[in-house]
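>>> build me a model from this:
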Amino acid sequence: MFSSLFSSIIQYFSCFFMHRMDAGKETSVFPLPEPHDLFQASQMKFEDFQKDLMRLRKDLRACTSEVEKVCKVSDEEHLQPFKEKMEEFLSQGNRAKLLQMNNVSLCYLRFLELTTFYSVKPKAGEKEASPNVLFSIWHEFSSDFKELWKKENKTILKERLKAAEESFRQAKEKTSYSVKPKHASGIVSFLQLIQFN
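Purely as a prediction, here's the structure:
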């Protein structure tokens, strides 16, 4: 069932998964995150997200002050469509900003839980493991697993093709017709006999 010897534990996992879970289907789906996605995740930093959110907060404050200035200098008759639309815009912007700040905080806490669960240690000089450390490890594992997973899938499909060809060949041999030689009997053979004489 499995290949004779495994060169690594990853090869064993991929082979085991293919035979037990996926069974070498043509439409099988890779069970791990794509290596490219993990590589992109390894390039991200929580500090960058925090900086972007601070910049967004600053931009919203500047926009709010500009709206207030425009509202102060505008006449009451020209104020209403602008003021209403801008208040709605700023309200939506603040809600979106708060939602994203909560999402980043929650994501950061879950990331810390994940690194604790997998016992990922920070690099020397850092107090916490970064996404680069965790996702670089996952990227390597996922890349190796995907390569072996594809090979094992091809091997299983080839084995199935050979088995199907063999069963087709055996079925063809069973149903092959045996042609018997003609016997000189009947009207046709009588007419042929008369014609040659």
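>>> when you work out contacts or count neighbours from here on, use the C-alpha atoms and nothing else.
Noted.
>>> can you give me the helices for this structure?
9-17, 35-42, 46-73, 76-117, 131-174, 187-196 (DSSP state H).
>>> show me what the shortest one is packed against.
Right, helix 35-42. Using 3 or more CA pairs under 8 Å, 6 or more residues apart in numbering; DSSP states H and E, the elements in contact with helix 35-42 are helix 131-174.
>>> how about the contacts made by Thr115?
121, 129, 134 (CA atoms under 8 Å, 6 or more residues apart in numbering).
>>> show me just the buried residues among these.
129, 134 (16 or more other CA atoms under 10 Å).
>>> could I get the contacts of Thr115 as a markdown table with distance to Met44?
Shown next, in a markdown table, are the contacts of Thr115 (distance: CA to CA, whole Å):
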| residue | distance to Met44 |
| --- | --- |
| Lys121 | 18 |
| Ala129 | 13 |
| Leu134 | 11 |
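>>> Phe30: which of the contacts of Thr115 is nearest?
Each of the contacts of Thr115 was checked against Phe30 using CA to CA; the closest is Leu134, at 20.3 Å.
>>> compare with the first, here's sequence two:
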Amino acid sequence: IFLPRTIAEAFCHILFHISRNLMKQCVFPLPEPQDLFQASQMKFEDFQKDLRKLKKDLKACETEAGKVYQVSSEEHMQPFKENMEQFIVQAKIDQEAEENSLTETHKCFLETTAYFFMKPKLGEKEVSPNVFFSIWHEFSSDFKDFWKKENKLILQERVKEAEEVCRQKKGKSLYKIKPRHDSGIVSIYSNF
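Just a heads-up that it's a prediction; the model follows:
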């Protein structure tokens, strides 16, 4: 349980020491913990199921449009038929693109889990997004806590440096005071 916190802390310190002089304000370099939590909640099976339902609904829409074409007179069919045909063609293209995108995303996810040497739990055929992203969510949360602490320390250091510069500038006058030379009546009487 302490290992991810220790790794996150070490990683944070290393990153801050490297970037301290390179950047004036550091940006959190990892995905936000909330985004990782949301990713851990997704299931590829749910997306596949939704896409199958969309495909089925599109087929039903096409069938219903065909029924409307059959019962409509030629004079009342346009522009409905033209618009529906364009809609159905575009919807099929979009639906196929979404299926391809999901397939590619799933493939990339499996490659990523293999890269990190993650193995599926006993009885499962592949690593789930919940298992994978839960680990990263915990790491990112810990890292963000340390990130904020390091940012606060750097800010305090910069404030101290600025205060020191101000103190040094106050010690040195911003204008030069020249000794006053007596002139006129005062100088005549002071020489006596």
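>>> out of the helices of the first structure, which is closest to Gly24 of the first structure?
helix 131-174 (5.0 Å).
>>> now the closest one on the second structure. Mean distance?
Here helix 131-174 of the first structure, set against the second structure after superposition, deviates by a mean of 0.9 Å using mean CA distance after the TM-score superposition for the first structure.
>>> in the second structure, which residues correspond to that helix?
Taken onto the second structure by TM-score structural alignment, helix 131-174 of the first structure occupies residues 129-172 there.
>>> again with stretch 36-51 of the first structure
With TM-score structural alignment as the criterion, stretch 36-51 of the first structure aligns to 34-49.
>>> what comes up buried for the matching stretch?
36-37, 39-40.
>>> also stretch 111-124 of the second structure?
Thr113.
>>> quick one: the equivalent of Phe111 of the first structure over in the second structure from Glu138 of the second structure, how far?
Under the alignment by TM-score structural alignment, Phe111 of the first structure pairs with Phe109 in the second structure. Going from Phe109 of the second structure to Glu138 of the second structure by CA to CA, to the nearest Å gives 19 Å.
>>> what's the neighbour count on Ser142 of the first structure?
For Ser142 of the first structure, the count of nearby residues is 23 (other CA atoms under 10 Å).
>>> not counting sequence-adjacent ones, nearest residue to it?
Pro35 (5.6 Å; CA to CA, 6 or more residues apart in numbering).
>>> what sits against that neighbour?
Here Pro35 of the first structure is in contact with 139-140, 142-143 (criterion: CA under 8 Å, 6+ apart).
>>> okay, now the closest residue to His36 of the first structure other than its chain neighbours: neighbour count?
Setting aside the residues directly before and after it, His36 of the first structure is nearest to His139 in space (CA to CA, 6+ apart), at 7.6 Å. Neighbour count for His139 of the first structure, taken as other CA under 10 Å: 22.
>>> just checking, His139 of the first structure touches Gln43?
No - at 11.3 Å, His139 of the first structure does not count as touching Gln43 under the criterion of CA atoms under 8 Å.
>>> distance of the residue nearest to His36 of the first structure from Asp37 of the first structure?
His139 of the first structure is 8 Å from Asp37 of the first structure, by CA to CA.
>>> please apply the same query to Lys158 of the first structure.
30 Å.
>>> and if you look at Lys45 of the first structure?
Taking CA to CA, one finds Lys45 of the first structure at 15 Å from Asp37 of the first structure.
>>> cool, and Leu148 of the first structure?
18 Å.
>>> what's the answer for Val133 of the first structure, then?
Applying CA to CA to Val133 of the first structure and Asp37 of the first structure gives a distance of 15 Å.
>>> and Met86 of the first structure, by the same measure?
38 Å.
>>> report how many residues lie close to the counterpart of Ser8 of the first structure in the second structure.
Mapped onto the second structure by TM-score structural alignment, Ser8 of the first structure lines up with Thr6. Around Thr6 of the second structure there are 14 other residues, counting by other CA under 10 Å.
>>> again with Glu26 of the first structure
11.
>>> who touches it in this structure?
By CA under 8 Å, 6+ apart, the contact list for Glu26 of the first structure reads Leu157.
>>> 7 Å - rerun?
Shown here is Glu26 of the first structure, which makes no contacts under the criterion CA atoms under 7 Å, 6 or more residues apart in numbering.
>>> again, but for Lys178 of the second structure
Neighbours of Lys178 of the second structure in contact, by CA under 7 Å, 6+ apart: none.
>>> Ile185 of the second structure versus that one, what's the distance?
20 Å.
>>> same question, Arg5 of the second structure
81 Å.
>>> more neighbours, the two?
Arg5 (18 against 8).
>>> quick check: closest non-adjacent residue to the more buried one.
In space, Arg5 of the second structure is closest to Asp142, 5.8 Å off (CA to CA, 6+ apart).
>>> what does Phe39 of the first structure give?
Phe39 of the first structure's closest residue in space is His139 (CA to CA, 6+ apart), at 5.9 Å.
>>> measure that neighbour to Asn132 of the first structure for me?
Counting by CA to CA - His139 of the first structure and Asn132 of the first structure are separated by 10 Å.
>>> just Pro181 of the first structure next, same as before
Distance from Pro181 of the first structure to Asn132 of the first structure, by CA to CA: 80 Å.
>>> next: Phe17 of the first structure.
Applying CA to CA to Phe17 of the first structure and Asn132 of the first structure gives a distance of 27 Å.
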